[in-house]
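Student: The amino acid sequence is not available; the structure is as follows:
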């Protein structure tokens, strides 16, 4: 099952910002749907297309590869396409919906929303209605991976009920708060980066396993409660 496929009582998982062979080997042992590769040079999790090619050669074919970009140039997009298996594009910059669709072509794509008091959820959803999923993230320096949650109550409950099937929740998630996050949003998926790191950009296998365990236990508990 892929990151964008919804199954009742099951929360899809994406671990983002993997940058080392060991990260991929750990990912292969986990029940996750996707990994994210960051093609944004200022990020401590940045990888080049050449590095990404090596990393994805290690990855299990059943795990999807998400290419995270921030206002990418045509040259970078072409280089990624020529070297990397991309199952989903993830846009974190100021890309218009038209630009996202042009880059993604026939590949599914997601658009990140950086939530704060000034953010207009209605305008965002109207503009990016054609995307496969919306990533709800916090406003942090560096476009994600800041380890901060946003105020979940900024998202109206009625919107959540109508759109949870298109939400990949991000922003400051970890093994301690993900159960609460799933209970609140019942999202299509959850997306974690800094919450499984020992230092910025350095993933910890134990934290990765703990997060996956927390999500799967939450799903099991919710299924039992609803039965």
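Tutor: Right, received. Where do you want to start? These figures come from a predicted structure and were not determined experimentally.

Student: From here on, just use CA atoms for contacts and neighbour counts.
Tutor: Fine.

Student: Which stretches in this structure count as strands?
Tutor: Defined through DSSP state E, the strands belonging to the chain, from first to last, are 12-16, 34-38, 64-69, 88-91, 109-115, 133-138, 167-169, 189-192, 197-199, 202-203.

Student: Now tabulate the ones you listed in a markdown table and tack on distance to residue 150 and mean neighbour count.
Tutor: Conversion of those to a markdown table gives the following (distance: least, CA to CA, whole Å; neighbours: other CA atoms under 10 Å):
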| stretch | distance to residue 150 | mean neighbour count |
| --- | --- | --- |
| strand 12-16 | 18 | 25 |
| strand 34-38 | 21 | 25 |
| strand 64-69 | 20 | 24 |
| strand 88-91 | 19 | 24 |
| strand 109-115 | 6 | 24 |
| strand 133-138 | 5 | 24 |
| strand 167-169 | 10 | 25 |
| strand 189-192 | 14 | 26 |
| strand 197-199 | 19 | 14 |
| strand 202-203 | 22 | 22 |
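
Student: Please produce a markdown table containing those strands, extended by distance to residue 100.
Tutor: Converted to a markdown table, those look like this (distance: least, CA to CA, whole Å):
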| stretch | distance to residue 100 |
| --- | --- |
| strand 12-16 | 19 |
| strand 34-38 | 16 |
| strand 64-69 | 10 |
| strand 88-91 | 7 |
| strand 109-115 | 7 |
| strand 133-138 | 13 |
| strand 167-169 | 17 |
| strand 189-192 | 20 |
| strand 197-199 | 29 |
| strand 202-203 | 29 |
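
Student: before we go on, here's another structure to hold up against the first:
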């Protein structure tokens, strides 16, 4: 099985180029001012020019209004909108209808019931992305927190098979995550950074190679315990 990889929170030409050269399938651009990975619409348009035709462009927004979505659609022309807020199924359907752009809908998973409830998005979202809930803190980001959830829940719930797994992934645990969850697509942000918002080209390459099984990995029992699903 070939696994698709999304690197989220890209913000520079060199890390975008590193992601493309490594064989990444999706480039995520974040439009959320509180995030250290935030990019302006103008900056995103520059990056999209470099990426277009070489990698799928994903515009991540959090409960964005139509004005922002329209600006992104016009200037960036993403292949996907990633809706990473509290958007309802009705709002997802409205955005898809209004803008004609494919949709990735993020769902926060704090229990098996959250995966079951996510089925409401399956008719309108092209991909449902499962992420861990943010920490209980006033300034917590909605994603990119390096936190994972119990991956076995996905194997138990068996959502639509084309889901994307996110949350707490890194080059060392992504293979275990894939094997445990049966994910066909994975998404990483902080797990390939050397500082918040600063992507590391070497970590990007390692993550893609591991996820796509392009190099052997000898995981020890200690590694599995450290990077396993209960984090």
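Tutor: Now that the structure is in, tell me what you want to look at. The structure displayed is predicted, hence computed values, not measured ones.

Student: And the TM-score between them?
Tutor: TM-score for the superposed pair, counting by TM-score structural alignment, normalised by the length of the first structure: 0.86. Supporting figures: 210 aligned residues with a CA RMSD of 2.0 Å.

Student: nearest to residue 216 of the first structure, of the strands of the first structure?
Tutor: Nearest of these to residue 216 of the first structure, taken as CA to CA: strand 12-16 at 9.4 Å.

Student: List the contacts of residue 147 of the first structure.
Tutor: By CA atoms under 8 Å, 6 or more residues apart in numbering, the residues touching residue 147 of the first structure are 171, 172, 173, 193, 194, 195.

Student: Can you pull up the most central residue in the second structure?
Tutor: In the second structure, the centroid-proximal residue (CA atoms, centre = their mean) is residue 187; its distance is 3.8 Å.

Student: Make sure that one is actually in contact with residue 24.
Tutor: No - using CA atoms under 8 Å, residue 187 of the second structure is not in contact with residue 24; the gap is 10.1 Å.

Student: Quick check: neighbours shared by the two?
Tutor: The overlap between the contact sets of residue 187 of the second structure and residue 24 (CA under 8 Å, 6+ apart) consists of 5, 6, 7.

Student: Which residue in the first structure aligns with the last one?
Tutor: Same thing as residue 7 of the second structure. When the first structure is aligned by TM-score structural alignment, the residue opposite residue 7 of the second structure is residue 15.

Student: ok, now how distant is its match from residue 173 of the first structure?
Tutor: Using CA to CA, to the nearest Å, we find residue 15 of the first structure at a distance of 11 Å from residue 173 of the first structure.

Student: Need the residues touching each of the two.
Tutor: Residues within reach of residue 15 of the first structure and of residue 173 at once, by CA under 8 Å, 6+ apart, are 191, 192.

Student: correct me, but residue 23 of the first structure touches residue 208?
Tutor: No - because the distance of 9.3 Å does not satisfy CA under 8 Å, residue 23 of the first structure is recorded as not touching residue 208.

Student: residues touching the aligned partner of residue 110 of the second structure in the first structure, list them.
Tutor: Structural alignment places residue 110 of the second structure opposite residue 116 in the first structure (criterion: TM-score structural alignment). When contacts are counted by CA under 8 Å, 6+ apart, residue 116 of the first structure is found next to 138, 139, 150, 151, 154.

Student: Still touching in the second structure? Go through those residues.
Tutor: Listed in the original numbering, the contacts of residue 116 of the first structure still in contact in the second structure are 138, 139, 150 (both residues aligned by TM-score structural alignment, their matches' CA atoms under 8 Å).

Student: Of the contacts of residue 116 of the first structure - the most surrounded one?
Tutor: Comparing the contacts of residue 116 of the first structure on neighbour count, residue 138 comes out first with 25 neighbours (neighbours: other CA atoms under 10 Å).

Student: OK, contacts around the nearest residue to residue 125 of the second structure once chain neighbours are set aside?
Tutor: What sits nearest to residue 125 of the second structure in space, not counting adjacent residues and going by CA to CA, 6 or more residues apart in numbering, is residue 103, at 5.1 Å. For residue 103 of the second structure, the contact set (CA under 8 Å, 6+ apart) comprises 80, 81, 82, 83, 92, 96, 124, 125, 126, 127.
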